[in-house]
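# Make a model of this:
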Amino acid sequence: MSRFAGRTVLVTGAAGDIGQELAVMVAREGAEVAVFDRLPELLDETVARCREVNGGRGVLALGVDQTRREAVDEGVSAVAERFGRIDGLFANAGYGKFAPFLEQPQREWERHVAVNLTGTFNICQAVAQSMVAARAGGAIVVNTSSGARQHTDLLSAYCTTKAGLRMLATGMASELGSHRIRVNCVMPGVIETGMTAPMLQGPDGAAHRGFLLSDTPVGRLGEAGDVAALVAFLLSGDAAFITGASVPVDGGQTILGHPRWFRTDHRDAHGSEWLAGGWR
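Predicted structure coming up:
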């Protein structure tokens, strides 16, 4: 299969499990690949894996902090100059940290906004501008979260910014349609990645995992490849008539309400104890 032959795909957050898996997947299917992360050395494994499967096609790795607009513009320009144009973008980079709303430090709130909302705006706008200038259309997929539509306790900043991204993508889909640029979202549930490993493998890992699995109809947690396969489809010509969609990839977790990492007993007036994975 070579759905991406002759096309260039840019992946942000490409040092992480999901971004890396998507980069390797599209490289295997014929794409020239540009990969961004905060520091270039974080991308060594991703680059090596892409080169193993891409038959000698180009791979460009750049350290780009998406909260810095100048760095984003320079990075996107470098990709367009190297490969001629950008055909697809997976806006994947993000940030999340647990905190009770009453104790949320302002600096952490601002970090969520800077990385998830403003940073993704920066990369999407810069790439869209490049696509419009090339007059060849394109596809953008934004990685939001099942938290974009379903609140999760102790993740208010994360869910709020991811919900904002979902609306941003909807607006982009509408405004960029006349330029033949499609924009969609993926909304992953709990995926086994380096980001979730501290919770799933830490001291409360068994409690978290057991309760999450009990609320996942397919009976397992997600894998990076589950998300990457959906993103690759949405970036490809197979999804040519799909835009403005927000597609869950969560094993059915949101059918029952997004699975909770922490719980409290709301019968306890003025209580503030949060327990991992349900009741002990």
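# Could you use CA atoms for every contact and neighbour count after this?
Will do.
# Could I get the full set of helices for the stretch 51-200 of the chain?
Assigned by DSSP state H, counting those that start in this stretch, the stretch 51-200 of the chain shows helices spanning 69-83, 106-112, 120-134, 156-176, 197-200.
# I'd like to know which of these is closest to Phe90.
The closest of the helices of the stretch 51-200 of the chain to Phe90 is helix 120-134. By C-alpha to C-alpha, the value is 9.1 Å.
# here's the other one to compare against:
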Amino acid sequence: MSSQSYFKSVMYALVTGGTRGIGRAITEALLKEGYNVAVLYHGSEDKAKELREKGVLTVRCDVGDRNQVKKAKEEISNHFPRLDVLVNNAGIWYLMPFEQFDEEKYERMLRVNLNGTIYVTYEFLSLLKKSSAASIINIASNAGIGTAAEGTTFYAITKAGIIILTRRLAFELGKYGIRVNAVAPGWIETDMTLGNKSDEEKEKLREIFRNKTVLHTTGKPEDIANIVVFLASEKARYITGQVIVADGGRIDNLTHSV
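Now for the predicted structure:
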């Protein structure tokens, strides 16, 4: 992919962690909306290849490494004249009870989840400013608002940071016409949450989380992607600084008053 002429529509989007799970669903949804999409990914080369075959510009990048983010920005700038949508989705998590604090794992979550969101937004801000109505959507978590899930304290800290960053950036970037919002998913069925479990184990997990929601259901990656598409669109032109919680109405968290 060597020239901007490859891209046919006039809207440009970047999704971090866009090859798998929620990020993949967001990438696919934006493609359907007619966006030219670039993706930053760290692993999943086979998934990146699949996206390249669909016309997605893929760039390998550890978002927790600012130098890599700078290089990715240079590469994407060769193809995209601006950014209309930035989705900061890349993230990792480790279950870690507070009394079993592992500094290395915590630092890794902090670098990828929070610092990565800062690095990508900062480095790509010049491209966002070139849009007439740019939208930044950060993927946080209901854990960042208040979760009862065991072992998620340090993960929740990184996601809470994303939420306050979202609100601060809404104040700071509004003068450029840039809207900044966040989506806070609950338990979503992805390879990260279901992993290499057997069908029986997967169904047990689904039942556990169905019973934790008012709607008695679990979330799909497409549920989050649909919200992102809305927040990126003209239909959300008057919305900024908001966090949309999409967790089915969890009854064991502090995200709802139900």
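# among the helices of the stretch 51-200 of structure 1, which is nearest Pro248 of structure 1?
Among the helices of the stretch 51-200 of structure 1, if distance is taken as C-alpha to C-alpha, the winner is helix 156-176, at 11.8 Å.
# Would you mark the buried spots in that closest one?
Of the residues in helix 156-176 of structure 1, 156-166, 168-170, 172-173, 176 count as buried by neighbour count, 16 or more other C-alpha atoms under 10 Å.
# what range in structure 2 does it sit on?
Under TM-score structural alignment, helix 156-176 of structure 1 corresponds to residues 153-173 of structure 2.
# Same list, the helices of the stretch 51-200 of structure 1, but as CSV with distance to Thr144 of structure 1 please.
Formatted as CSV, those follow (distance: least, C-alpha to C-alpha, whole Å):
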stretch, distance to Thr144 of structure 1
helix 69-83, 20
helix 106-112, 13
helix 120-134, 10
helix 156-176, 5
helix 197-200, 19
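# quick one, which of those helices is nearest to Thr243 of structure 1?
In this view, these are compared for proximity to Thr243 of structure 1 by C-alpha to C-alpha, and helix 156-176 is the closest at 6.1 Å.
# The helices of the stretch 51-200 of structure 1: which one's closest to Tyr95 of structure 1?
When the helices of the stretch 51-200 of structure 1 are ranked by proximity to Tyr95 of structure 1, the top entry is helix 106-112, at 6.1 Å, counting by C-alpha to C-alpha.
# so what does that closest one touch, helix or strand wise?
When contacts are defined as 3 or more C-alpha pairs under 8 Å, 6 or more residues apart in numbering; DSSP states H and E, helix 106-112 of structure 1 packs onto helix 156-176.
# wait, Phe230 of structure 2 sits on Ala236?
Yes. At 6.4 Å, Phe230 of structure 2 and Ala236 qualify as touching, with contact defined as C-alpha atoms under 8 Å.
# corresponding residue for Phe241 of structure 1 in structure 2?
Aligned partner of Phe241 of structure 1 by TM-score structural alignment: Tyr238.
# Name the SS class of that match, please.
Secondary structure of Tyr238 of structure 2, reduced to three states by DSSP: H, G, I helix; E, B strand; the rest coil: coil.
# and Ser146 of structure 1, what pairs with it in structure 2?
Ser146 of structure 1 is assigned Asn142 in structure 2 as its aligned equivalent, the criterion being TM-score structural alignment.
# which non-adjacent residue is nearest its match?
Ala184 (4.9 Å; C-alpha to C-alpha, 6 or more residues apart in numbering).
# To which residue of structure 1 is that neighbour aligned?
Under TM-score structural alignment, Ala184 of structure 2 pairs with Met187 in structure 1.
# give me the number of residues near Gln100 of structure 2?
A count of nearby residues for Gln100 of structure 2, using other C-alpha atoms under 10 Å, gives 9.
# sorry, back to before: contact partners for the residue nearest to Asn142 of structure 2?
139-142, 144, 243-247 (C-alpha atoms under 8 Å, 6 or more residues apart in numbering).
# How far does stretch 104-111 of structure 2 sit from its chain's centre?
Distance of stretch 104-111 of structure 2 from its chain centroid, counting by C-alpha atoms, centre = their mean, to the nearest Å, is 17 Å.
# got it, and stretch 102-113 of structure 1?
Between the mean C-alpha point of stretch 102-113 of structure 1 and the mean C-alpha point of its chain there is a distance of 20 Å (C-alpha atoms, centre = their mean).
# now stretch 8-23 of structure 1
The gap between where stretch 8-23 of structure 1 is centred and where its chain is centred comes out at 9 Å by C-alpha atoms, centre = their mean.
# ditto for stretch 135-152 of structure 1
Offset of stretch 135-152 of structure 1 from its chain centre (C-alpha atoms, centre = their mean): 7 Å.
# Only the buried residues of that stretch, if you could.
Under the neighbour-count criterion of 16+ other C-alpha under 10 Å, stretch 135-152 of structure 1 has 137-149, 151-152 buried.
# Equivalent analysis for stretch 174-191 of structure 1, please.
Residues of stretch 174-191 of structure 1 classed as buried: 176-177, 180-191 (neighbour count, 16+ other C-alpha under 10 Å).
# can I get these in a markdown table with distance to Phe101 of structure 1?
Supplementary listing: those in a markdown table, determined by distance: C-alpha to C-alpha, whole Å:
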| residue | distance to Phe101 of structure 1 |
| --- | --- |
| Leu176 | 36 |
| Gly177 | 38 |
| Arg180 | 41 |
| Ile181 | 37 |
| Arg182 | 35 |
| Val183 | 32 |
| Asn184 | 30 |
| Cys185 | 26 |
| Val186 | 26 |
| Met187 | 23 |
| Pro188 | 23 |
| Gly189 | 21 |
| Val190 | 21 |
| Ile191 | 24 |
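# Which of those residues fall in strands?
181-188 (DSSP state E).
# before we move on, back to that, how close does the match of Ser146 of structure 1 sit to Glu103 of structure 2?
Taking C-alpha to C-alpha, to the nearest Å as the criterion, Asn142 of structure 2 is separated from Glu103 of structure 2 by 23 Å.
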